[in-house]
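Chemist: using only what follows, build the 3D model:
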Amino acid sequence: MSDTKPVLDQVDADIDNALERLFSLLRIPSISTDPAYADDCIACADHLVADLNSIGFDASRRKTIGLPMVVAHGGPKPGTGAGPHILFYGHYDVQPPDPLEKWTSGPFEPVVKEGANGKQIVARGSSDDKGQLMTFIEAARAYMAVHGELPIPVTILLEGEEESGSKSVGPFFAENKDELNADVALVCDTGMWDADTPAISTRLRGLVHDEVFITGPSRDLHSGHYGGAAMNPIRVLAKVIASLHDENGRITVPGFYEGVKDLEPEIRAQWDGLGFDEKAFLGDVGLSIPSGEKGRSALELLWAQPTIEVNGINGGYTGVGSKTVIPSLASAKFTFRLVGEQDPAKLLEAFRAHVRALIPADCKVEFSADGGGSPALELPLDSPHLSAAREALKAEWDKDAVLIGMGGSIPIVGDFKRALGMDTLLVGFALEDDAIHSPNEKYNLKSFHKGIRSWVRIIDELAKG
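Modeler: Just a heads-up that it's a prediction; the model follows:
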């Protein structure tokens, strides 16, 4: 019998108590976006500090420039040869519950209901992120109840502003770098491939944003008096936007694909074997054909290819009815999703050079003063921490964990890399239908229970070194 089995037995025996502990956390309306709930956010942090201290962690509430962080330390001292030092991250703040009339029960009155995939915990924060972070805390609780101590050094960091911009993260990391430094960060703010298939997110796309302002005439002009003679900046902007992709959907900005790597054969084969239904995915939003580079699957376009998107256009008269005007100014907002080793600063300058080359002599172009962004992140496939997590998840779910990408960004993962020099292992148990940020947010009881068991196994595999 391994040391893990009695810990897993403890998890199973204590699951009803674990659920009630989660309910106690979910009842606290820790809404970080609304200053009226600042005291509730502090109460939530204090609740977690007390809980962590009760199971043997050295936990405390830490002051920041905004809402507090919770920091806790447990297990052997780092550097004593007891395996890798891990930093587990979660956030205790939640989104506002509005619109309240859409909830079938109180957003901060957690209940268990029957759902499509079994019993569901329904409450704001049940999936994002209180249920998720409690899977790790409950795993640590069970391990310490059975063995008296964790087998590896563990630091826990719980944030209170993830849903409102994480303004305190940068300063807090700068002031506490030595204390937070670890071998690998663990983030449980992601999901499963489906209700029975675990997933590890090994890649996050980066993000660059910019805004383009094109000025033509010195003032708005009457289109009858000047039309045909005066350059219209909307026409110039339309030309710029149309120039960004060729007929095959490939981005035309010179040097844009520098740093974009070919997809590893293992990953391509795994993604191809997932049975992802592109037509259903796009059909759900009234579309049918992937718009990116031809010849690539939708998953590859979402997870492993860069993008340029136009997020908004402004210029001329946009009110009701007609106004015969040639506007003085036209503008557009752009975002670029990055992959591989694309350099955000280099890419931004390449985009701006491409735009400048298309501006006629009678017009001028300016760009957003705060244009910039963050690079993509990837966990190397030969990472020992990734190998440990794959073994652990397969043992718990009796299926190989899918190594997926994420089309969006998780800013804290970039902060871990840039500020603390750490790679991040992203393992979560949420499902696509959890309705995070929406009314009737839920977290499957199976996700909660097997999520706890999964973290027990991951801790054990990491301890094997």
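Chemist: please make it C-alpha for all contacts and neighbour counts, starting now.
Modeler: Will do.
Chemist: which residues of the stretch 151-300 of the chain fall in helices?
Modeler: 169-175, 177-180, 223-226, 233-242, 265-272, 278-283, 298-303 (DSSP state H, counting those that start in this stretch).
Chemist: next, the second sequence, to be compared with the first:
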Amino acid sequence: MAELDKVLAQLDANLPQALDRLMEFLRIPSVSTDPAHKGDVRQAAVWLCDQLQELGFDASIRDTEGHPMIVAHSAPGGSRPILFYGHYDVQPVDPLELWNTPPFEPRIEDTPDGQVIRARGASDDKGQLMTFVETFRAWRDVHGALPPGLVLLFEGEEESGSPSLRPFLHENAEELKASIAMICDTSMYADGRPAITTQLRGLVGEEITLRAADRDLHSGSFGGLAANPIQVLVNALSSIKDADGRVTLPGFYDGVEDLTNELRADWEDLRFDAAEFLSRVGLGQPIGERGRTALEMVWNRPTFEINGITGGYTGDGFKTVLPGEARAKVSFRLTGTQNPERIRDAFRAHIESHVPADCSVSFASHGASPASRMDISDPAFAAAKAALGAEWGREAAYIGAGGSIPIAGDFKEILGMDSMLIGFAKDDDRIHSPNEKYNVESFSKGMHSWARILDALS
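Modeler: Next comes the predicted model:
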């Protein structure tokens, strides 16, 4: 029996014990955003570090200004060092009353889609992270040693914005450098085929506060004469998009790149059905930038979105006032080499140009990260793609992601390496929502997939 086949057989034999360990991990309520769970987050870090040390990793807990990092190393060597990244913190569980079972009492349930693991963190990201750990366990059992040249970085603040991550990467860059990073916090393509995410959109978030009169005003006495800050704000925001769905800010499309012919053909082969996708949320008519395909718009084109507006009287009943203040929260998704700070500056200048002389505006930044695009000419991508296809019986796809995973950009900028984003979550895993789940098949075949990728790269 080939060594890889022995590892795969070992993973199958140990699946019940691997599920037991995952259940133990899921019982720890490591909610990083809630100070009341600070001790639980550390407990999860200790549990995970103990698991890695038991496997033979040189593993340690590294304290930060926030929650701790875990760094682990196998013996040096190997054809190319590989960094594995995941996070052990989880989202809050609110609203608790919408959970069908207690979120930190994990269980396996039978569903029409097969058996699933039901718990907070099952998919995002404890179940995915443990596909790494259990693969390393089986590899050690078969080979007598861990794969050489592994670097593990597991963080406890991803769900709270990773405030300690960039400083930690800068301070420990030499220790963490590798040839490529593996990130498990992603999903398969919608139709269930395995995928490698090769590009991610960046993000700029802004909050605007526009002030007019020093108090709310009676609309009968002042309407038509005094500035209405909500009206001023919506006029300014609505003019950021034209009738073709394009953003009007000067220089906004600087650095935006069209698809290569190869990637366009790959994406067309995915046969994405925009109407079906929208039907899942009660819609059916795609809108957006004219002349672009649906996958282009969600993966490869930048956007501007208004995320919320408040101001004036919004309580029960009716109250005729001109508000003294209006607020809005907006976001931009970025692609290519768009510069987040230049876009922020252009946005603020646009808003300021619409504000009357006797009104004032202030801004609050809510993050800025550039887009990430991986160099798939690295032979490791083709090797991983083939390994995934061999496991799942379907050719793996190179896909994009409409969201932002800043860690991929941080690895590129600070550590100088590309990332492979390979995960086995499904679209219906309800991450960040009540009743989160992770399919047992995703857990089992996810471990198989990492074993195949390790074998292909070693």
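Chemist: out of the helices of the stretch 151-300 of the first structure, deepest packed?
Modeler: Across the helices of the stretch 151-300 of the first structure, averaging neighbours per residue (mean count of other Cα atoms under 10 Å) puts helix 298-303 on top, at a mean of 19.
Chemist: which stretch of the second structure lines up against the next helix or strand after that helix?
Modeler: Next along the chain after helix 298-303 of the first structure, taking DSSP states H and E as the criterion, comes strand 307-315. With TM-score structural alignment applied, strand 307-315 of the first structure matches the range 303-311 in the second structure.
Chemist: which parts of the matching stretch are buried?
Modeler: Going by neighbour count (16 or more other Cα atoms under 10 Å), the buried part of stretch 303-311 of the second structure is 303-304, 311.
Chemist: pick out whichever of those sits closest to residue 383 of the second structure.
Modeler: The closest of these to residue 383 of the second structure turns out to be residue 303 (Cα to Cα; 33.2 Å).
Chemist: quick revisit: tell me which of the helices of the stretch 151-300 of the first structure lies nearest to residue 146 of the first structure.
Modeler: helix 177-180 (26.9 Å).
Chemist: check the mean deviation of the closest one from the second structure.
Modeler: Taken against the second structure, helix 177-180 of the first structure registers an average deviation of 1.7 Å after superposition, with mean Cα distance after the TM-score superposition for the first structure.
Chemist: can you report how many residues neighbour the aligned residue in the second structure for residue 403 of the first structure?
Modeler: Under the alignment (TM-score structural alignment), residue 403 of the first structure maps onto residue 398 of the second structure. Neighbour count for residue 398 of the second structure, taken as other Cα atoms under 10 Å: 19.
Chemist: now do the residue lying farthest from the centre of the second structure against residue 35 of the second structure, distance only.
Modeler: Within the second structure, the residue lying farthest from the chain centre (Cα atoms, centre = their mean) is residue 221, at 49.6 Å. Distance of residue 221 of the second structure to residue 35 of the second structure, computed by Cα to Cα, to the nearest Å: 48 Å.
Chemist: quick one: map residue 294 of the first structure onto the second structure.
Modeler: With TM-score structural alignment as the criterion, residue 294 of the first structure lines up with residue 290 in the second structure.
Chemist: so how far is residue 296 of the second structure from its match?
Modeler: Between residue 290 of the second structure and residue 296 of the second structure the computed distance is 11 Å (Cα to Cα).
Chemist: what of residue 215 of the second structure?
Modeler: Distance, residue 215 of the second structure to residue 296 of the second structure, by Cα to Cα: 45 Å.
Chemist: again with residue 83 of the second structure
Modeler: Counting by Cα to Cα, the gap from residue 83 of the second structure to residue 296 of the second structure is 30 Å.
Chemist: again, but for residue 211 of the second structure
Modeler: Per Cα to Cα, residue 211 of the second structure is found 38 Å from residue 296 of the second structure.
Chemist: OK, contacts around the residue farthest from the centre of the second structure?
Modeler: Contact analysis of residue 221 of the second structure by Cα atoms under 8 Å, 6 or more residues apart in numbering lists nothing.
Chemist: before we move on, what about the one 4 residues further on?
Modeler: Applying Cα under 8 Å, 6+ apart, one finds that residue 225 of the second structure lies in contact with no residue.
Chemist: and what of the one 5 residues further on?
Modeler: For residue 230 of the second structure, the contacting residues are 311, 323, 325-327, by Cα under 8 Å, 6+ apart.
Chemist: residues contacting the residue most central in space within the first structure?
Modeler: Against the mean C-alpha coordinate of the first structure, by Cα atoms, centre = their mean, the closest residue is residue 410 at 3.3 Å. By Cα under 8 Å, 6+ apart, the residues touching residue 410 of the first structure are residue 204.
Chemist: residues contacting the counterpart of residue 123 of the second structure in the first structure?
Modeler: Superposed on the first structure with TM-score structural alignment, residue 123 of the second structure falls opposite residue 127. By Cα under 8 Å, 6+ apart, the residues touching residue 127 of the first structure are 430, 434, 436, 441-443.
Chemist: repeat the analysis, applying 6 Å as the threshold.
Modeler: Residue 127 of the first structure makes contacts with residue 443, as judged by Cα atoms under 6 Å, 6 or more residues apart in numbering.
Chemist: ok, the nearest residue to residue 299 of the first structure once chain neighbours are set aside to residue 404 of the first structure distance?
Modeler: Spatial nearest neighbour of residue 299 of the first structure, excluding adjacent residues (Cα to Cα, 6 or more residues apart in numbering): residue 271 at 7.3 Å. Using Cα to Cα, residue 271 of the first structure is found at 8 Å from residue 404 of the first structure.
Chemist: tally of neighbours for the residue lying closest to residue 96 of the second structure once chain neighbours are set aside?
Modeler: The shortest distance from residue 96 of the second structure to any non-neighbouring residue, by Cα to Cα, 6+ apart, is to residue 434 (7.3 Å). By other Cα under 10 Å, the residues close to residue 434 of the second structure number 23.
Chemist: what lines up with residue 228 of the first structure in the second structure?
Modeler: So, by TM-score structural alignment, residue 228 of the first structure is matched to residue 224.
Chemist: repeat for residue 32 of the first structure
Modeler: The alignment partner of residue 32 of the first structure in the second structure, by TM-score structural alignment, is residue 32.
Chemist: what range does stretch 169-180 of the second structure cover in the first structure?
Modeler: Using TM-score structural alignment, stretch 169-180 of the second structure lines up with residues 173-184 of the first structure.
Chemist: what sits up against the matching stretch?
Modeler: Identification of contacts with stretch 173-184 of the first structure by Cα under 6 Å, 6+ apart yields 84-86, 422-424.
Chemist: residue contacts, the residue lying closest to residue 232 of the first structure once chain neighbours are set aside?
Modeler: Leaving aside its sequence neighbours, residue 232 of the first structure sits nearest to residue 326 (Cα to Cα, 6+ apart; 5.9 Å). By Cα under 6 Å, 6+ apart, the contact list for residue 326 of the first structure reads 220-221, 223, 232.
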